[in-house]
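J.: Got a predicted structure plus its sequence, pasted below:
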Amino acid sequence: MSEKIFNVLFLCRGNSARSIMAEAILEREGTGRFKAYSAGSHPRGEVHPYAADLLQKFNHPVDGLRSKNWDEFSSDDAPKMDFVFTVCDQTANEVCPTWPGKPMTAHWGCTDPVAVEGTEAEIRAGFADVYGQLANRISVFVNLPLAALDRLSLQRRLDEMGGKAKEMV
């Protein structure tokens, strides 16, 4: 019998950097156990070039990554999500759609690297910092004993990973 593959959706406002990086990281780190997706409440319509460059630098495939609206994941024919994580404070405070599958949710807020100002090196360092934060959280997440944790214990662990609890609709 094969092990369940968990669907995970990462959300941020623009779906051009943070959620895209999280999708790429989980897609690689969770191979065989997780299927990663990302979306935005107000997608920019393109992956930020610094995010794409950074992902390529760390050998993540970027060909299939695209900025998309979260409505793609709220319809009846959308993949049923097991987990939904917001990675920006703005989106965490928005009224989210109802997700098919009644997923567990948590807020894993990260600074918006697109908003970093300064030299090109400083801006790229901002992207790298966020990548590191997401990679660390995702590494812990993929190594959680999901089958051994009850729903309440798992929710507590997910919230702790983000630094604060967040109730999503």
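T.: Arrived safely. Since this is a predicted model, take the numbers as computed values, not measurements. Numbers count the residues shown, from 1 in each chain.

J.: make it CA atoms for all contacts and neighbour counts henceforth
T.: Fine.

J.: Can you give me the end-to-end span of stretch 143-160?
T.: With CA to CA, to the nearest Å as the measure, the ends of stretch 143-160 fall 15 Å from one another.

J.: can you pull the buried residues of the longest helix anywhere in the chain?
T.: Taking DSSP state H as the criterion, the chain has its longest helix at helix 120-142. Neighbour-count burial for helix 120-142, counted by 16 or more other CA atoms under 10 Å, picks out 123-124, 126-128, 130-131, 133-135, 137-138, 141.

J.: can you check stretch 104-116 too?
T.: Met104, Thr105, Ala106, His107, Trp108, Gly109, Cys110, Thr111, Asp112, Pro113, Val114.

J.: put this beside the first:
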Amino acid sequence: MQDPAYNVLFLCTGNSARSLLAEAILNDLGQGRFHAYSAGSMPKDAPHPLTLDLLSRRGHDLSAIWSKSWDEFARHDAPQMDFVFTVCDNAANEVCPVWPGHPVTAHWGLPDPAAVTGSDSERALAFQQTYGALANRLAAFVALPIASLDRMALRDRLQSIGNRADARSDA
């Protein structure tokens, strides 16, 4: 029996890099089993240009990629989330809205590639490494037998995935 489609929200402060990368990766990896979204507590005006460049080069659909506030997902008419992941330490330490439906939450903190300074190639490498780490974690998430795990076991598995030492892996 196939699992139902799950709604997943990725949170970051600016919603310009990490959370948008995760949204695009999961929407592709999940092949309809997951509907991924992203948002930020203090969203930037637009996605970081290197986010858009990397996603485009990797063949992701950019039509749903824009910076948005997490308030959009706390409204009564928003999709009910099954999972909420914070992908930056700042968002993990902020007081988040109350999400309808009590989704399973986990923290998957990663360094902010948008904060990297240096040459163009160094900055592009930071985005590539973040993409790789997220792709690795999301592949593990997609492989979980979600419907057969109780809430505590699922939360433990998600936290374990987030604690992986692949914060700077390539994919």
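T.: On my side now, so go ahead. The shown structure was predicted, so the numbers you read here are calculated from the model rather than taken from an experiment.

J.: Please convert the buried residues of stretch 104-116 of structure 1 to a markdown table, extending it with distance to Val84 of structure 1.
T.: A markdown table is the format used below for these (distance: CA to CA, whole Å):
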| residue | distance to Val84 of structure 1 |
| --- | --- |
| Met104 | 6 |
| Thr105 | 5 |
| Ala106 | 7 |
| His107 | 9 |
| Trp108 | 10 |
| Gly109 | 13 |
| Cys110 | 15 |
| Thr111 | 18 |
| Asp112 | 19 |
| Pro113 | 21 |
| Val114 | 22 |
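
J.: for structure 1, what spans make up the strands?
T.: For structure 1, the strands defined by DSSP state E occupy 6-12, 34-40, 83-86, 104-107.

J.: TSV for the ones you listed, including distance to Asp150 of structure 1?
T.: Below are the strands of structure 1 laid out as TSV (distance: least, CA to CA, whole Å):
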stretch	distance to Asp150 of structure 1
strand 6-12	16
strand 34-40	19
strand 83-86	14
strand 104-107	12
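
J.: could you give the angle of the longest helix of structure 1 to strand 34-40?
T.: Angle of helix 120-142 of structure 1 versus strand 34-40, following axes from the mean of the first three to the mean of the last three CA atoms, to 10 degrees, is 140 degrees.

J.: Tell me which other helices or strands helix 120-142 of structure 1 touches.
T.: Contact here means 3 or more CA pairs under 8 Å, 6 or more residues apart in numbering; DSSP states H and E; on that basis helix 120-142 of structure 1 packs against helix 18-29, helix 49-57, helix 151-162.

J.: Ok, which of the strands of structure 1 comes nearest Asn59 of structure 1?
T.: strand 34-40 (16.6 Å; CA to CA).

J.: The closest one vs structure 2, average distance?
T.: Compared with structure 2 after fitting, strand 34-40 of structure 1 deviates on average by 0.2 Å (mean CA distance after the TM-score superposition for structure 1).
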